[in-house]
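Colleague: Below is the structure, and that's it, no one-letter string:
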């Protein structure tokens, strides 16, 4: 198996899931109403609100209705693209104000650097928006890591549990799927990537997991091109 590119998930893979659920999500939830009321006329926000109305099936929904919908989606951990894009905008101010930095496991930081220096192209595929991905890596615990990555993908390209998304990513990267390794902590995502032809590794950081995917505890245990 020759791996020329690595596609990695973020939450639970490069980043502690608690950072997302105990820092980022609560921050967005707390600041969302005020942010929307202050920025409702911004072009980027207008586009998000239009998309949210389509998801709700309420083309005439007013701002307060939309605020309630967004908060409800956060409470239910819904993978709604409009919500992900809005959260990304809200997190900009959090990162820029240094209210927090993007968590990264030490081994992820070390090996992402190592692989990139070996000439392996790195890509990200997360349910969080591309904007949110770049914010996390751009304001990480280890500084700006965005130069490490050759590209970012979110739910605009497809759902993470559907093989078609991984086929589209392989096509966009310009490599056969068999030369791409996907890293994730979610079996259903790995199943979809494998169906598309990618190599897969399951990150089980907290406790052992039985799986027909290769299982590792950290990036250090991932052997490439062996």
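Modeller: On my side now, so go ahead. Nothing here was measured: the structure is a model prediction, and the numbers come from that model.

Colleague: CA only for contacts and neighbour counts going forward, please
Modeller: OK.

Colleague: need the helices for this protein, in chain order.
Modeller: 17-19, 25-39, 43-56, 63-75, 81-96, 106-117, 130-138, 163-173, 187-195 (DSSP state H).

Colleague: So which bits of the shortest one are buried?
Modeller: Looking back up the chat, that one is helix 17-19. By 16 or more other Cα atoms under 10 Å, the buried positions in helix 17-19 come out as residue 19.

Colleague: Contacts for it, please.
Modeller: 11, 102-103 (Cα atoms under 8 Å, 6 or more residues apart in numbering).

Colleague: Quick one: which of those is the most crowded by neighbours?
Modeller: Counting neighbours by other Cα atoms under 10 Å, the top entry in the contacts of helix 17-19 is residue 102, with 23 neighbours.

Colleague: ok, now how distant is the residue minimising distance to the centre of the chain from residue 207?
Modeller: By Cα atoms, centre = their mean, the chain has its centre lying nearest to residue 126, at 2.4 Å. Note on residue 126: its distance to residue 207, by Cα to Cα, to the nearest Å, is 22 Å.

Colleague: Repeat that for residue 18.
Modeller: Counting by Cα to Cα - residue 18 and residue 207 are separated by 15 Å.

Colleague: Kindly tell me how buried residue 23 is, as a neighbour count.
Modeller: 16.

Colleague: Please compare the first structure with the one that follows:
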């Protein structure tokens, strides 16, 4: 069956894990409290704070909510209010020219090739949709966002839950065997396969744990040539 769409992870797949953990996360953490204070009246920030309280089941002051968010960063929690707030902070960083979205050198060529071949491209990452668009919209290779047909984050479900991938298939209006999911994480690939998708694991570096159950590639040159 021909592949008509590609759904790709970001960290360790299109982009370096180190960029996220050593550049983006510290940038957001350093500015988190000041951003909350400066934008406390914004509807989007108020919603983030309400969501934090809902998860913690407690009424929190702004500083207490900031404590929780900083703890979630340290724990690398994949929680929607944290990811949403990080995306807001990163947005200011990209706009100020302090951040540049990282993608591997082979990523733009592969995305453009697949797009030119008529395949639909989607992103599914634990980072917010807004953060995903910022990464791909501010790369040294130009704005890559026009190549994508859609973006998905934790609002559609967890990345190790097959139901999330079924929801993506429903959105794309394609059967699973016509959709290829790319990731460096075996448990995510397992969930995508359970939902009926084709899968391929990227082994970009020694941070990736090979899962023999899935086909593997060291970079995009070996993916849908």
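Modeller: Looks like it came in fine. Predicted model, so just to flag it, every value in this text is computed and none were measured.

Colleague: Check structure 1 for me, the residue farthest from its geometric middle.
Modeller: residue 60 (30.7 Å).

Colleague: For that one, list the residues it contacts.
Modeller: residue 53.

Colleague: how far away is residue 201 of structure 1 from residue 119 of structure 1?
Modeller: Distance from residue 201 of structure 1 to residue 119 of structure 1, by Cα to Cα: 20 Å.

Colleague: Comparing these two, which residue is more hemmed in?
Modeller: residue 201 (24 against 10).

Colleague: quick one: the more buried one and residue 180 touch, right?
Modeller: No. Judged on Cα atoms under 8 Å, residue 201 of structure 1 makes no contact with residue 180 at a distance of 11.1 Å.

Colleague: Next, the contact list for residue 2 of structure 2, please.
Modeller: residue 178.

Colleague: Against residue 176 of structure 2, how distant is it?
Modeller: Distance from residue 2 of structure 2 to residue 176 of structure 2, by Cα to Cα: 11 Å.

Colleague: Please apply the same query to residue 225 of structure 2.
Modeller: Relative to residue 176 of structure 2, and taking Cα to Cα, residue 225 of structure 2 is found at 20 Å.

Colleague: Look at those two and report which has more neighbours.
Modeller: residue 176 (24 against 8).

Colleague: show me the residues around the more buried one that make contact.
Modeller: Neighbours of residue 176 of structure 2 in contact, by Cα under 8 Å, 6+ apart: 169, 195-198.

Colleague: Could you rerun that using 6 Å?
Modeller: Going by Cα atoms under 6 Å, 6 or more residues apart in numbering, residue 176 of structure 2 touches 196-197.

Colleague: measure it to residue 170 of structure 2 for me?
Modeller: 9 Å.

Colleague: Next: residue 33 of structure 2.
Modeller: 39 Å.

Colleague: neighbour-wise, which of the two wins?
Modeller: Set residue 33 of structure 2 next to residue 170 and count neighbours by other Cα under 10 Å: residue 33 wins out with 18 against 12.

Colleague: Count residues in the vicinity of the residue nearest to residue 46 of structure 2 when sequence neighbours are not counted, would you?
Modeller: Nearest non-adjacent residue to residue 46 of structure 2, counting by Cα to Cα, 6 or more residues apart in numbering: residue 40, 6.5 Å away. Neighbours of residue 40 of structure 2 under the rule other Cα under 10 Å: 14.

Colleague: do residue 139 of structure 2 as well
Modeller: 17.

Colleague: Residue 101 is in contact with that one, correct?
Modeller: Yes. With contact defined as Cα atoms under 6 Å, residue 139 of structure 2 counts as touching residue 101 (4.6 Å).

Colleague: got the contact list for residue 196 of structure 2?
Modeller: residue 176.

Colleague: What separation is there between the residue in structure 1 that it lines up against and residue 101 of structure 1?
Modeller: With TM-score structural alignment defining the correspondence, residue 196 of structure 2 maps onto residue 197 in structure 1. Going from residue 197 of structure 1 to residue 101 of structure 1 by Cα to Cα gives 35 Å.
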